[in-house]
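[1] my questions concern the predicted model and sequence given below.
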Amino acid sequence: MPPKNDGGKKKLSKAEKEKMKKEEAERKAQEEEEAQRKAVEEEKKHKEMEMLQAEERKKIEKEEKKHRKVQMNELFEILDANKNALQEMSTKKLKDMKWARYMKCDGSPDPTVPGEINTYINLRLENMDKVSSSEALQLVELDNKLIEELDFWLAHPQDLTESNVANYKEAITDLQKLMSTKLNDVTLDILCKATELQDNETYNLQYTVKSENIYLCVWGNLSKKRIKPFEFVEKGFTFDIPKVLALTDCAIRVMFTKYDHLSFKSKALYPKQKKKVIEEPEEAPEPKDEEEETKKEEGEPSEEAEDDFEDPSTPEPAEWEDFDEDDDIIDLRAYHIVGGVISFDLIELPPQPKQVNTWTITAQISPHEVRHIPYIADNANLSLIQKEVKEGQEEKKREERPPISIIYKLPEDSMFVDEPLPGRWDEDIQHWRQDGFTDVKFDEEKRIVQFKTSYFGKLALFQDAHINMPFQSWEIRPRGINNAIFTIIAAVIDIQIEIKDNLCCVIQPTDKIELQPLIEKWMKPEELIKTLKRTGIDIFPAEDSSKFVNVQNKDTLLEERIYQQIALTSSSMAYSWSKWNSEADKRAIIYLGSESLNDESLLEEDWSVFKSTKTRAMKLKVSEISENFSDELAEDIEFQSNLYHLTKIFLSDEGKARLEKTDFQYVDCVEKLLIATKVLTYA
């Protein structure tokens, strides 16, 4: 029988197996090598792509920087031209004022010339000629105008030397002392004629005289009768006359002055900035190649640096010290005087002239000055009463010198929206104090405040300086070329200010009696700010107001630039508060804007959301009523380097024409009001 077939398979020899293994290994090696080569090529392509993309980004950034530099240079050319025009106008105005003062022939001295002002003060002090009380007050008003003139020059110190500044301040102090002396002289002259001026019904002295900034009221106890509280009806000021004074030769002077010559003496008026601890820098490691490092530092600026617009660095926000005086001292950073200063003085009534036959005998008063009667209510010094005094005796002791009850109808030009804080001036420590007052009550509807005071002296009513902050919203919209309405909805008052050319005025609210004298009264922005503050409407944050108001502080350089550009475009554009601004960090400011060529209020759908940073200004797709914020740009509107150039993209021809016609004085007026109110931070 033949042998079985193995199926044609030939058994591989050992050598053949080795060969196959070798071939398989070579094939795998080739595959791995090919895969590695492809990976290297892919990596190379990826890197090349990244390099191309980086170069493209760099190119785009370079073009953007070039574009920004062109736009920013163009913007600053406009701003610098406006600034130079304002500076030239201001310089001319100051020169004209100096010349007008030099040519003035009304007999008043030039307070900036030490010889003239010193001679004037000495002659005024030596002059004892009798004049009417009304004429005497007019002379004191002249003294006050000289102080205002010096204050003006101190506020414009461009050409002043340190010696000038020192002389002006010394002259102000001397003039203030002169005013005080002359007001005392007027008071004494009135008291010396008390019987001549006495009231026919009460037989007491009741005399008032007033001038522009001073209202002097004098009561003299001639009848020596126990009387009810006395009221100076013209000023709505009522005070009690303690029983202990009923039989004494005393007088009470109540003098109202619109100026405040006291607060500047108090340290509490001035903000205290925290001192920054300067840390010693760590020693940097030496560069490996010192020559190369030196070349990098001293080398020519790069092309990119030349293309970019150099922004100054934003200074670090200041940090402020907490108020560290006693609790009784009034913090003048947190509270402001409203309604001026009241001098409430207890004075000796001098002996009156006596008629003997045909002779009139008049006592000679030497020295010729008012004499204040010390009076401090017993309840102010309860700690001094001996503990062993019985309760009944203590009560009797208290009643001998009771606190003085005062009822005061607030001046019609002073607005209090909350209970006033009474304060008294302490000359010894040069501060306003809030102790010594009890039973304070405020009737807002009748505009009457009443309280009891343990002290005579200088009094004032204070109001929270930040009661209107933060603001609820704001808006500025054009009424025409160089004409706009600026509205602030503050915490307790809504106010509208019209701006026209280089002047502004309050136009709303018209139902507040305190604002009636200001409605449609045109003035420079600095004057309006000062007047509103004096009235009690403080919508102007101070440098340290963020210590008292919870706000999101913004980059100061960015904020200032936006105010400049809002002012530049405010003849064509309306701007307003945005709810998104408080959610943005300090490096971004968000607000609403819209072209507005008609003198009409804008509808909600008219507004667009704008965002500005130090390098970009954008019109966004998001709206004020969107649920979530997004940085997505509005369609067909690319970002620009600043707001001014952004508006020029979408403004109509008429809107652009208005920009060209906007006057630099109007721009300055708008900018000053925006900077003063800081609406981008405090709303």
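    Perfect, I can see it now. Residues are numbered from 1 along each chain as shown.
[2] rest of the way, CA atoms for contacts and neighbours
    Fine.
[3] out of everything not next to it in sequence, what's closest to Glu304?
    Leaving aside its chain neighbours, Glu304 sits nearest to Lys62 (6.6 Å; criterion: C-alpha to C-alpha, 6 or more residues apart in numbering).
[4] host element of the one you found?
    For Lys62, the element it lies in under DSSP states H and E is helix 14-103.
[5] so which elements touch that helix?
    Packing partners of helix 14-103 (3 or more C-alpha pairs under 8 Å, 6 or more residues apart in numbering; DSSP states H and E): helix 303-307, helix 664-677.
[6] what's the following helix or strand after the last one?
    For helix 664-677, the following helix or strand on the C-terminal side (DSSP H and E) is helix 679-682.
[7] what about the helices in the protein?
    Under the criterion DSSP state H, the chain carries helices at the ranges 14-103, 114-126, 133-155, 162-192, 194-197, 290-298, 303-307, 391-400, 525-535, 556-569, 643-650, 653-661, 664-677, 679-682.
[8] determine which of those approaches Val370 most closely.
    helix 162-192 (5.8 Å; C-alpha to C-alpha).
[9] residues near Leu410, how many?
    With neighbours defined by other C-alpha atoms under 10 Å, the count for Leu410 comes to 21.
[10] what about versus this one:
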Amino acid sequence: KSKLVLKLIEKLKLILLETPPYDLEDKNIKQYQGSILELQELLHLKFNIATEILLRQASTLADLDSGNMEKVIQDENVTLYVWANLKKNPRYKSVRFSETQIGFEIPRILATSDIALRLLHTHYDHVTPLRPVPTSLREYTATVNHLVKDEVKYEETAVDKELQEEGKQQENESNSVHEEETKFEEQSGSEVQTSFVREESEATKCELEMKLLSETVLSAQFLLIKNANEKPYIFEDNEVDLCQFTTLGGVYHLDILELPPQCKPTKGWMIVEILKEGLQKYIYPPETTEDVETESAFPPIEVTLEVQENVILFEDPMVARWDAEGKHWQTD
């Protein structure tokens, strides 16, 4: 089902990307973008539910050596790394997932806490906001198309009238010159002249439409350049320029979670307490630190990531983090 959701998201993004702006109405754009966001939230909710179910069974999946749970679940779109701190051993601060180079270095305060760490590696980017569709260009192009259609109709009417007048004039001249010819010959000549007039009319219409179409394309291109969003020249400190860079290799989501109540075997039954709130995040560092120096008392978690084998790097990659408040990527 996750693959189906991802396919739907990609199809909606493709529609917004490939459809000309003047063919999309505002309500359709809002509907497509809203559907994309809802599908992304649905996908993230599914990962949270799966993580919660896994963490409830952490005690039954514990490693024999460390006593803690380490689990890696992988498919073609995501890789999930989950570590549950069951023993709360203050000396056990280094975590390495088996057969990988991915791991954590956690501070002592977390090593003694009832927590779990989840590293979700998605091979897609659902964090960067969707790009807006240029409304001004869409409205202008639709207006231009409407005016062009009206102009084509007006020109076609004028051409038809002109050709009809020429046809009548030619027919009168033909009648005056060939009065002595038979009725059959007059009818035959009239049919030839009518077909010639029709062919000339169609050729003139086609030429007019091509001319107007060329003018419309030039106008649209000029407006596109005129209304193009200018690249900002001033960025905040350590902010990533999305006009120059893009995410590569997916996104890593690191979460510190509260360890849910563990299931307990009782007389052949497995009893587990299911919290109404569901999966909860562990607040670190605490919100009320008062006068304590946060960085020294609550040091950060060190994360080690492994570069994929199918990636060739010609220079050092830029690692960035998502700033939820500023809605941009930062390299600090």
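    Sure thing, it's come through. Since we're looking at a predicted model, the values are computed, not measured.
[11] which bit of the second structure covers the helix holding Lys62 of the first structure?
    In the comparison with the second structure, helix 14-103 of the first structure aligns to no range at all (TM-score structural alignment).
[12] over to stretch 660-668 of the first structure?
    Using TM-score structural alignment, stretch 660-668 of the first structure lines up with nothing in the second structure.
[13] distance from that stretch to the middle of the chain?
    A distance of 24 Å separates the C-alpha centroid of stretch 660-668 of the first structure from that of its chain, computed with C-alpha atoms, centre = their mean, to the nearest Å.
[14] do the same with stretch 41-52 of the second structure
    That offset, for stretch 41-52 of the second structure, works out to 19 Å (C-alpha atoms, centre = their mean).
[15] what do you get for stretch 138-147 of the second structure?
    Centroid separation between stretch 138-147 of the second structure and its chain, computed with C-alpha atoms, centre = their mean, is 27 Å.
[16] Ile234 of the second structure maps to what in the first structure?
    Aligning on TM-score structural alignment places Ile234 of the second structure opposite Asp324 in the first structure.
[17] my error: substitute Gln57 of the second structure in the last question.
    Under the alignment (TM-score structural alignment), Gln57 of the second structure pairs with Lys193 in the first structure.
[18] my read: Ser134 of the first structure touches Lys210, true?
    Yes - using C-alpha atoms under 8 Å, Ser134 of the first structure makes contact with Lys210 at a distance of 7.0 Å.
[19] rewinding a little: the match of Gln57 of the second structure: neighbouring residues, count only.
    Here the number of neighbours of Lys193 of the first structure (other C-alpha under 10 Å) works out to 15.
[20] ok, Glu162 of the first structure next?
    9.
[21] need the helices of the first structure in JSON lines (columns: distance to Tyr215 of the first structure).
    Shown next, in JSON lines, are the helices of the first structure (distance: least, C-alpha to C-alpha, whole Å):
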{"stretch": "helix 14-103", "distance to Tyr215 of the first structure": "29"}
{"stretch": "helix 114-126", "distance to Tyr215 of the first structure": "21"}
{"stretch": "helix 133-155", "distance to Tyr215 of the first structure": "9"}
{"stretch": "helix 162-192", "distance to Tyr215 of the first structure": "11"}
{"stretch": "helix 194-197", "distance to Tyr215 of the first structure": "17"}
{"stretch": "helix 290-298", "distance to Tyr215 of the first structure": "70"}
{"stretch": "helix 303-307", "distance to Tyr215 of the first structure": "65"}
{"stretch": "helix 391-400", "distance to Tyr215 of the first structure": "31"}
{"stretch": "helix 525-535", "distance to Tyr215 of the first structure": "17"}
{"stretch": "helix 556-569", "distance to Tyr215 of the first structure": "41"}
{"stretch": "helix 643-650", "distance to Tyr215 of the first structure": "51"}
{"stretch": "helix 653-661", "distance to Tyr215 of the first structure": "48"}
{"stretch": "helix 664-677", "distance to Tyr215 of the first structure": "32"}
{"stretch": "helix 679-682", "distance to Tyr215 of the first structure": "37"}
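[22] of these, which stretch is the most buried?
    Among those, helix 679-682 has the highest mean neighbour count (mean count of other C-alpha atoms under 10 Å), at a mean of 24.
[23] run the chain-centre distance for it.
    12 Å.
[24] what range in the second structure matches the longest strand along the first structure?
    Scanning the first structure for the longest strand, with DSSP state E as the assignment, gives strand 335-348. Aligned using TM-score structural alignment, strand 335-348 of the first structure spans residues 245-258 in the second structure.
[25] may I see the buried residues of that stretch?
    In terms of neighbour count (16 or more other C-alpha atoms under 10 Å), stretch 245-258 of the second structure has its buried residues at Val251, Tyr252, Asp255, Ile256, Leu257, Glu258.
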